[in-house]
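In: Turn this into a structure:
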Amino acid sequence: MTVKDMIATYPGSTALDGELLNRAISTLDECSTICAQCADACLGEPGLSPELADCIRTDLDCADVCAATSRVLARQTAFDADVARALVDACLAACTACAEDCESHADHMDHCRVCAEMCRRCEEVCREVLAAIG
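Out: Alright, predicted model coming up:
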């Protein structure tokens, strides 16, 4: 079963458009996983520099914020737009910080390039969700 399938079985109406909700949850989940993987790959790089340590922290912050945002958006019963907006705002900030950090390493670390690209995609979805929430 996919997120889209689950949304289709929802007993009531959802606060967000079903297609946007599906795309947001899926993107947030994927971004969370990729950020965690990037942090792990950074740990495997030889000579862990303070700059790379910062990138790992940013990766892990983004992974956690994306995961929490996904879970809150998935709960549509008695949807609280203020809470959702605050989390999506935080997620947008975390994705921006992570993308910027990873982009600074992207020319010599492919895992950072992939992570930065994913974070930029997640930023776009966050902006769409914020516009939909109002």
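In: hey, let's count contacts and neighbours off CA atoms from now on
Out: Fine.
In: SS state for A86?
Out: helix (DSSP: H, G, I helix; E, B strand; the rest coil).
In: I'd like the distance between it and V72.
Out: 11 Å (CA to CA, to the nearest Å).
In: who's more crowded, the two?
Out: V72 (16 against 13; other CA atoms under 10 Å).
In: Could you pull up the residues touching that one?
Out: If you count contacts by CA atoms under 8 Å, 6 or more residues apart in numbering, V72 has them with A84.
In: What secondary structure category should be reported for it?
Out: Under three-state DSSP, V72 comes out as helix.
In: and for comparison, fold this next one:
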Amino acid sequence: MAQQMTQQELYGFLEDRFECARACAECARVCALRVSTPDPDAGAEREQVRRAGIVCSEVCEATCRTLTEGDEQDADVLRIQLEWCRVICLNCAQAFGSRPETEKSAASCRACAAACTDFIAALA
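Out: Here you go, the predicted model:
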């Protein structure tokens, strides 16, 4: 971000940033809904999935806040936050697995990870 961008590059950068923030917000929303009601009869695996959703929701919310705070952040700080979010989302999608009841949540996590990857590339 220290280099001069053309207007076209700036628009692309802002679009990528917005898409990533949108994907993070959606992932956080879906994960929070998924885990908002703990199941008292849940086994260890279901509890692990619930906890993965909680962590993913919190990291996505933090990333969304970081992305919407303005353009004064250091590119290295953004990369670290985005990479953290990407890894957490992929881990959460894996924890959700391919069970039908968690399919939407896993898809949101994968979409968020992809948006983070795209935005990291835009920062290069």
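In: Need the TM-score between these chains.
Out: The TM-score (TM-score structural alignment, normalised by the length of structure 2) is 0.84; 115 aligned residues with a CA RMSD of 1.8 Å.
In: Could you point out the longest helix of structure 2?
Out: helix 7-35 (DSSP state H).
In: What helices and strands are in contact with the helix or strand harbouring D5 of structure 1?
Out: For D5 of structure 1, the host element (DSSP states H and E) is helix 3-8. Other elements packing on helix 3-8 of structure 1 under the criterion 3 or more CA pairs under 8 Å, 6 or more residues apart in numbering; DSSP states H and E are helix 18-44.
In: And the helix it packs on, what does it pack against?
Out: helix 3-8, helix 50-74, helix 110-133.
In: swap the cut-off to 10 Å and go again
Out: helix 3-8, helix 50-74, helix 81-103, helix 110-133 (3 or more CA pairs under 10 Å, 6 or more residues apart in numbering; DSSP states H and E).
In: what's the counterpart of C102 of structure 1 in structure 2?
Out: Applying TM-score structural alignment, one finds that C102 of structure 1 aligns to F96 in structure 2.
In: neighbours of that match, just the number please.
Out: 25.
In: Quick check, it in contact with E103.
Out: Yes. F96 of structure 2 lies in contact with E103 (CA atoms under 10 Å); the separation is 7.4 Å.
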